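> kindly generate the corresponding structure for this input.
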Amino acid sequence: MNLLLVMIGGFFGSISRYTLGEWLYMENGFPIGTLSVNLIGCLFLGWFTAFIMKRKKIRLEIPLLIGTGFTGSFTTFSTFSVETVQLIEQQMMLTAITYILISVFAGIGFAYTGYKIAGYKKKKVGGPQ
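Coordinates of the predicted model:
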C-alpha cells in the first residue's frame, strides 16, 4: 500500500514538474523552469514538513503520498546537475555558477521560509514550555 501511495504522488508530481517546466522554459540558456520547480518544491516541502511535525497524530500515508511521492518527483536534483554540466560544456561558466548559487542558497532559504510559514517553533529543551 505504501508503495502505491508513493507511486500515485510521484505520478502527479512528475506531471506537474513537466508541465511547469515547459511553461517556464526560456531559450536564453538559463534553466528557469528547473530552478522554479526546485524552489517551489523547497518552499512546499519546508512548509509541509513543519506542518506534519506540529501534528501529534498523523497517518504515515500522508507524508508518503505528498512528501515522498509528489514533492520527491516534482523537484529534480538530477536535472539541475545535468543542466549545470551542459552550461559548463557550453562554456557559460557565469551562468552555471549563478545557477548553482541560486539553487543552493535560495533553496535553503525557501525551505526555511516554508518552515516559518507553517509556524514551526523549535521546542526548548530543559525549560518551561
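> switch to C-alpha atoms for all contacts and neighbour counts from now on
OK.
> grab the nearest non-local neighbour of the residue minimising distance to the centre of the chain.
Closest residue to the average C-alpha location of the chain: residue 41 at 2.6 Å, with Cα atoms, centre = their mean. Nearest residue to residue 41, sequence neighbours excluded (Cα to Cα, 6 or more residues apart in numbering): residue 75, at 5.7 Å.
> another one to check against the first:
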Amino acid sequence: MKQALLVFLGGGFGSVLRYLISKSLNPVFQNFFLGTFLVNIVGCFLIGLFLGLSAKGNLLSYNNTIFLATGFCGGFTTFSAFAFEKHSLLKNGDLLPFAIYMASSIIIGVLAVVLGLWLSKQL
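Next comes the predicted model:
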C-alpha cells in the first residue's frame, strides 16, 4: 500500500509539472508542441538516470525509485517508460520485437487517437 501511495504522489507532481510546462511552452511555435517534446525528452533522461542510480545498489532506495521512476516519470510522461522499455529490447538484442513494438505503438497509437476523435463526434 505504501508503494501505491508513493506512485500516486509522484504521479501527481509529475502531471502538474507536465501541465505547467506544456501550457507555457506549447504556444511558442506553431505546429510544434515544444512543451510536450521537452517533457518527453526530459522524462526519458530522468527515467534513465533514476533507474540507473537504482541499479547501482544503494544510491536510490526501492521506495525512492518507485516514487521517482514509476510515479513522477509516469505522471510527467509515459513516453519515458516507453523509451526505457525499447532500450531494454535493444540491449537484449531483440531487434525484431523492438521494431514491431516501436512501429505498432506509434501507428496504432495515432490510429487510436483518430478513432477516439471520430467516436466522440458520433456520440
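> TM-score of the superposition?
Superposed pair, TM-score by TM-score structural alignment, normalised by the length of structure 2: 0.58. Supporting alignment: 83 aligned residues with a Cα RMSD of 2.5 Å.
> before we move on, the earlier item: and the gap between the counterpart of the residue nearest to residue 41 of structure 1 in structure 2 and residue 68 of structure 2?
With TM-score structural alignment as the criterion, residue 75 of structure 1 lines up with residue 77 in structure 2. For residue 77 of structure 2, the distance to residue 68 of structure 2 equals 12 Å [Cα to Cα, to the nearest Å].
> follow-up on the earlier one: now do the contacts for the residue nearest to residue 41 of structure 1.
17, 34, 37-38, 41 (Cα atoms under 8 Å, 6 or more residues apart in numbering).
> 7 Å instead?
Applying Cα atoms under 7 Å, 6 or more residues apart in numbering to residue 75 of structure 1 gives the contacts 37-38, 41.
> if we can go back for a sec, corresponding residue for the residue nearest to the centre of structure 1 in structure 2?
In structure 2, residue 41 of structure 1 lands on residue 43 (TM-score structural alignment).
> now do its match against residue 29 of structure 2, distance only.
21 Å.
> and stretch 23-38 of structure 2, how far apart are its ends?
12 Å.
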